[in-house]
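1. Provided below for reference: sequence and predicted model.
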Amino acid sequence: MPDAKSDTPDDVSERRTHKQTDPATKFRSHPVERTVHLVTSPAPAQHTNASTSRRKSADHASGNTTQKKTDQFAKFENLREKGMWLVIPPPADTIDRDNGGARSALAEVGIGYVGGSVNTFISNQLPNAARSTIRDQLYAGQNPTFSTLNFMFVTYDLSRFGIPDGQIIVGAEQQYWTWKPGGPDRAGLNTIAYYQTFFGGKLEIKAGYLRNINEFAGTVVGGNAAANVFGASSNILYQAGMSNNAAPTPALNLKYNFDDRFYNRISIQRSLSPDGQLAQIAENPAGLNWSTANAGVLLLNESGYKNKAAPGLPETWLRAGAGFNNSSYTNLQHPEQPRANANSIYYVAADRQLWQSDVRSSAARGIYGGFSVMYAPPDLNRVSQYYELRLYAKGLFGSRPTDQIAIVATNTVWSNCAVDAALAQGHLVHRDTTAVAGTYPRIWHRAYTVA
């Protein structure tokens, strides 16, 4: 039986339909038992046949019980946050699952929820790093650095009132860093959003205080929030003013689906502070302010092609986007001059499934490859270029169908204006930074034993 934790809602629905339309399977054991009693044969043979029949009947009952346990999570799919490319772990993969029936009771009145905690410790492992600490820490890990991020989302289903795919999302977040520029510390709003569709799903609308980092570009390898960390690509998008989990801003997003693969998504978003994420959170830690100093409007557009994996059809996601921001930025080449306007960002990215390891049962399992390229003007952005190559696998091992392995190589090119200014001040600088990361985060599931 496929692992429902990694199945799509369509897979779950197909299995439920099959179970309902195959009565022969449900009652197969009863004629066998009657036949055993009617056939005249030696006692040992009767005993063997009867035992076999009872085992088959017990195995079938066990299968039905397991199927019921699998299907019980399908009813929560409509309560997961809609409109994002990011895949947050479903209820079946959470610690509390449906213990005590609390999640089911809330789902009966249209309420869904998900929460999580991400804790990170980074330390410099060079031979002399432990002998002294840096008074003015410049980056995470230069001194031992700890961070914690805790969040909770609650959704309310409006489709129960006849609103197509209607949903309200409310979320809160708390974070703490020992190195304050990495965060900084905050507790406040994560999102307040309204979502619904029109014209049979052709048009999607999402409005409120949004995190557009989860709506555009696709910055997480494989799209799975539980199995990956955000890459450096996020930094270049934050510079351009794109909102994120720690800094939501007012926005209106519209997505038009030309068919089930081609789409175009646009956004009118209040920009982050042009002085960066640290300035944004310091001025607006709760996230409720309409704007911050010198912040204007960010216009985003992304066009793409995306198809889900199916038997014999590899998964593919191609996207290209651009953003234009009229906030007042400091010109890095002439920092003493009045602030400049009209910052911008451009990106292209692609992901392709190269091999399907389980075509029939779970087509999404297999090996993938992808790349990202991003650019921002060097006179207004400290990160000017970003390149990424990735090779990753989903469910490579049959015993671990939801695990993901990734190897990611990145090259970050710093603004020549910022580098030249640092050289003039006598600082040690690098023109670019290259990194290779390998990750294998394991997704742990609770096991059921059916007696």
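-> Noted; the coordinates are in hand.
2. all contacts plus neighbour counts: C-alpha atoms, from now on.
-> OK.
3. which residues touch stretch 249-269?
-> Under the criterion Cα atoms under 8 Å, 6 or more residues apart in numbering, residues 201-211, 242-243, 270-272, 287-288, 290-291, 297-307 lie in contact with stretch 249-269.
4. now swap in stretch 348-363 and tell me
-> 1-2, 7, 217, 309-312, 314-321, 364-374, 396.
5. show me the helices in the protein, by range?
-> Applying DSSP state H to the chain gives helices spanning 9-20, 23-26, 29-38, 43-71, 102-108, 233-239, 277-283, 416-424.
6. please name the residues that touch the residue lying closest to Q280 once chain neighbours are set aside.
-> Among residues not flanking Q280 along the chain, S273 sits closest, at 5.0 Å (Cα to Cα, 6 or more residues apart in numbering). Listed by Cα under 8 Å, 6+ apart, the contact partners of S273 are 241, 279-280, 292-295, 327.
7. P285 touches A187, doesn't it?
-> Yes - contact criterion Cα atoms under 8 Å: P285 and A187 qualify, at 6.8 Å.
8. filter the contacts of stretch 249-269 down to the buried ones.
-> Neighbour counting by 16 or more other Cα atoms under 10 Å classes 203-211, 242-243, 270-272, 287-288, 291, 297-306 among these as buried.
9. now, those that are in strands?
-> Using DSSP state E, the members of the buried ones among the contacts of stretch 249-269 that fall in strands are 203-210, 270, 297-306.
10. neighbours of G101, how many?
-> 10 (other Cα atoms under 10 Å).
11. scratch that, Y263 is what I was asking about
-> 18.
12. what do you get for P31?
-> 10.
13. residue contacts, P164?
-> P164 sits in contact with 158, 196-198, where contact means Cα under 8 Å, 6+ apart.
14. buried ones from those residues, can you make that a PyMOL selection?
-> Buried subset of the contacts of P164, written as a PyMOL selection, criterion 16+ other Cα under 10 Å:
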select buried, resi 158+196+197
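15. okay, pairing it with this:
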Amino acid sequence: MRLRSNLAVMVLALLSVQGAMAASTGPAKDESGALAESPQTVTADPAPATPPTAPTVVAETAPASVPAVPVAPASGSDLYSDVRIKGIFVDFPPPAGTLTGDNSFRRMLAENGIGYQGFWVGHVEDNVLGGSAGSGPPAGKQRYDGQRNTYIATANLAVVADLSRYGIPDGQIVVDGVWIRTNWTAGTPDVLTLGQLYYYQTLFNKRVEAKLGYLGNDFEFYGPYIAGNITNVIFGASGTVPAEAGLSSSLASRPGVNLTFHLTDAIYDKFGVQAASSPDGYGQENLENPSSLKWHIKNARTLLINELGYKTEPTASRMQSWYRAGYIHNNSLYTDYKNGGRATGEYAWYLMGDQQVYGFSASAPYRGLFAGFSVQRGNSEFTAIDSTYELRFYAVGPFASRPQDTYSFIIDRNSFSPYAQAASRAAGSLTHSSSTTFTLAYKAKVYRGVYAGVGVRYTNNPTPITYAPDTGSALVVTANLTFLF
């Protein structure tokens, strides 16, 4: 598989996280949280013929910003409760917490069953280590995002139609669009596309949630944007194990159905079936399907995913917890690094946990110290980045005077398929077997609906699998500014 960058700075319905880890998996509550940004993607080009050639990779770093910044739950307005997106792991702040605020236009729309939420994110990053600017052959080539000064601008607008007024419990239709511009299109293409378009409702007294339509399931499952781990997902959203296994993205949404079963108030099981994303990555899919509306993608078939989780919200007497385990099966035709040609049999699994270990304030229980981990594994025969391990430590609102600031330290290690490495060496490329990243980051609220972040990220092997003699290590300094509307 030849990977190319293809940002999905999908701050998605760009969402905020209630508590340090996101809102309930149940219907969204009228609470505020801070922005959870989504990462960029590294995508794959069409697979080589038999035998597979070496995966030549251009790496990218994810938009370096700091972790999501949860804010204290705010008393909601009944006027907006049915026109804010429901049934998501993370929740956008209420209108009063956005830059445009609780204005007369917004109220007029809500009175007629229409809501909106949007964001704009701009971020820049630059590698400050000498000798790593991509001066080697071919001369001056940039190989990963941030290797040279790189900027990315991302915007999203979601519109929500309330169907509960027509007798459909919690019913909604949600549609959002995505716009991206960058100065390095080899890593991130300029994009204007459908983000998601789906129907949502609850059943059996809210014990079951159903979604049907074009879905970005990287955002629906496994909570990848917790604690700002976007800052150290060095190879982007398409360079994660679930993405390589075919899980759809909001930048390349696919038709599907998701069902969430709330077995208890804390235990849930979430099942999804979707048309799989291209087995050659989001980049190839964007070439074939720039609008995201196409049903059939070459070599892509059907993906099944199931996640079992335990999630509790913080209270004055209870710390916040979120543990989840998931399995993915995909019968698409993948490039077979081991045997050559195309074959089926792709699968992946993940185990993740986030735990509040200390609370700073009984009156604001979302504030505290948190620790988390992630383990993701894919089938080495088909998955170039076949495993990821992460440890994360973060503090939310450590100072009463700055209750919405967030600090984080994250360690991330990616390992590469031995079969993909062998294919690269056979083609005469230099290879490495793993990549490790250390990230230190900070994000602050500077105004209502406005957040600023800075971070520094060190990576020992900033390109996956293959590299050039002058690639070197990366010490990337980043800054970003986010506006919520």
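-> Sure, I can see it. This structure is a prediction, so every number in the text was calculated from the model and none was measured.
16. how about the helices of the first structure in JSON lines, adding distance to M152 of the first structure?
-> Formatted as JSON lines, the helices of the first structure follow (distance: least, Cα to Cα, whole Å):
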{"stretch": "helix 9-20", "distance to M152 of the first structure": "23"}
{"stretch": "helix 23-26", "distance to M152 of the first structure": "41"}
{"stretch": "helix 29-38", "distance to M152 of the first structure": "47"}
{"stretch": "helix 43-71", "distance to M152 of the first structure": "25"}
{"stretch": "helix 102-108", "distance to M152 of the first structure": "14"}
{"stretch": "helix 233-239", "distance to M152 of the first structure": "22"}
{"stretch": "helix 277-283", "distance to M152 of the first structure": "19"}
{"stretch": "helix 416-424", "distance to M152 of the first structure": "38"}
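17. nearest to I407 of the first structure, of these?
-> Of all the helices of the first structure, it is helix 233-239 that lies closest to I407 of the first structure, at 15.4 Å by Cα to Cα.
18. in the stretch 351-485 of the second structure, which spans are strands?
-> 368-378, 385-396, 406-416, 430-431, 434-447, 450-459, 466-467, 474-484 (DSSP state E, counting those that start in this stretch).
19. can you put the ones you listed in TSV and add mean neighbour count and distance to A343 of the second structure?
-> What follows is these, written out as TSV (neighbours: other Cα atoms under 10 Å; distance: least, Cα to Cα, whole Å):
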stretch	mean neighbour count	distance to A343 of the second structure
strand 368-378	21	15
strand 385-396	23	17
strand 406-416	23	19
strand 430-431	18	24
strand 434-447	21	25
strand 450-459	22	33
strand 466-467	22	24
strand 474-484	23	36
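20. got these as CSV, with distance to A36 of the second structure columns?
-> Conversion of these to CSV gives the following (distance: least, Cα to Cα, whole Å):
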stretch, distance to A36 of the second structure
strand 368-378, 16
strand 385-396, 13
strand 406-416, 12
strand 430-431, 34
strand 434-447, 11
strand 450-459, 11
strand 466-467, 31
strand 474-484, 11
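21. quick one: closest of those strands to T43 of the second structure.
-> That would be strand 385-396 among the strands of the stretch 351-485 of the second structure, by Cα to Cα, at 11.7 Å.
22. got the contact list for that closest one?
-> Contacts for strand 385-396 of the second structure (Cα under 8 Å, 6+ apart): 20, 69-70, 227, 229, 239-241, 244, 366-380, 403-417, 464.
23. residue range for that strand in the first structure?
-> Using TM-score structural alignment, strand 385-396 of the second structure corresponds to residues 383-394 of the first structure.
24. how big's the offset between that stretch and the second structure?
-> Aligned to the second structure and superposed, stretch 383-394 of the first structure gives a mean residue distance of 0.7 Å (mean Cα distance after the TM-score superposition for the first structure).
25. middle-most residue in the first structure, spatially?
-> Nearest residue to the geometric centre of the first structure (Cα atoms, centre = their mean): L86, 2.9 Å.
26. if we can go back for a sec, highest average neighbour count across the helices of the first structure?
-> Greatest average neighbour count among the helices of the first structure goes to helix 233-239 (a mean of 22), per mean count of other Cα atoms under 10 Å.
27. run through the neighbouring helices and strands of that one.
-> strand 366-375, strand 383-394 (3 or more Cα pairs under 8 Å, 6 or more residues apart in numbering; DSSP states H and E).
28. possible to save these as JSON lines with distance to Y139 of the first structure?
-> Converted to JSON lines, those look like this (distance: least, Cα to Cα, whole Å):
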{"stretch": "strand 366-375", "distance to Y139 of the first structure": "22"}
{"stretch": "strand 383-394", "distance to Y139 of the first structure": "15"}
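29. those: which one's closest to I134 of the first structure?
-> Here strand 383-394 is closest among these (Cα to Cα), at 23.9 Å.
30. what is the burial count for the counterpart of Y329 of the first structure in the second structure?
-> For Y329 of the first structure, the aligned residue in the second structure is Y334 (criterion: TM-score structural alignment). Y334 of the second structure: 26 surrounding residues under other Cα under 10 Å.
31. go on, the one 4 residues further on?
-> Using other Cα under 10 Å, K338 of the second structure is surrounded by 17 other residues.
32. for it, give me its contacts.
-> K338 of the second structure touches 381, 419-420, counting by Cα under 8 Å, 6+ apart.
33. then G171 of the second structure?
-> Counting by Cα under 8 Å, 6+ apart, G171 of the second structure has contacts 162-164, 199-202.
34. got it, and E220 of the second structure?
-> E220 of the second structure neighbours (Cα under 8 Å, 6+ apart): 88-89.
35. what's the matching residue for it over in the first structure?
-> Aligned partner of E220 of the second structure by TM-score structural alignment: E215.
36. give me the distance between the nearest residue to T249 of the first structure once chain neighbours are set aside and D259 of the first structure.
-> Take T249 of the first structure and drop its neighbours on the chain: the residue closest to it by Cα to Cα, 6+ apart is Y209, 4.8 Å away. Using Cα to Cα, to the nearest Å, Y209 of the first structure is found at 28 Å from D259 of the first structure.
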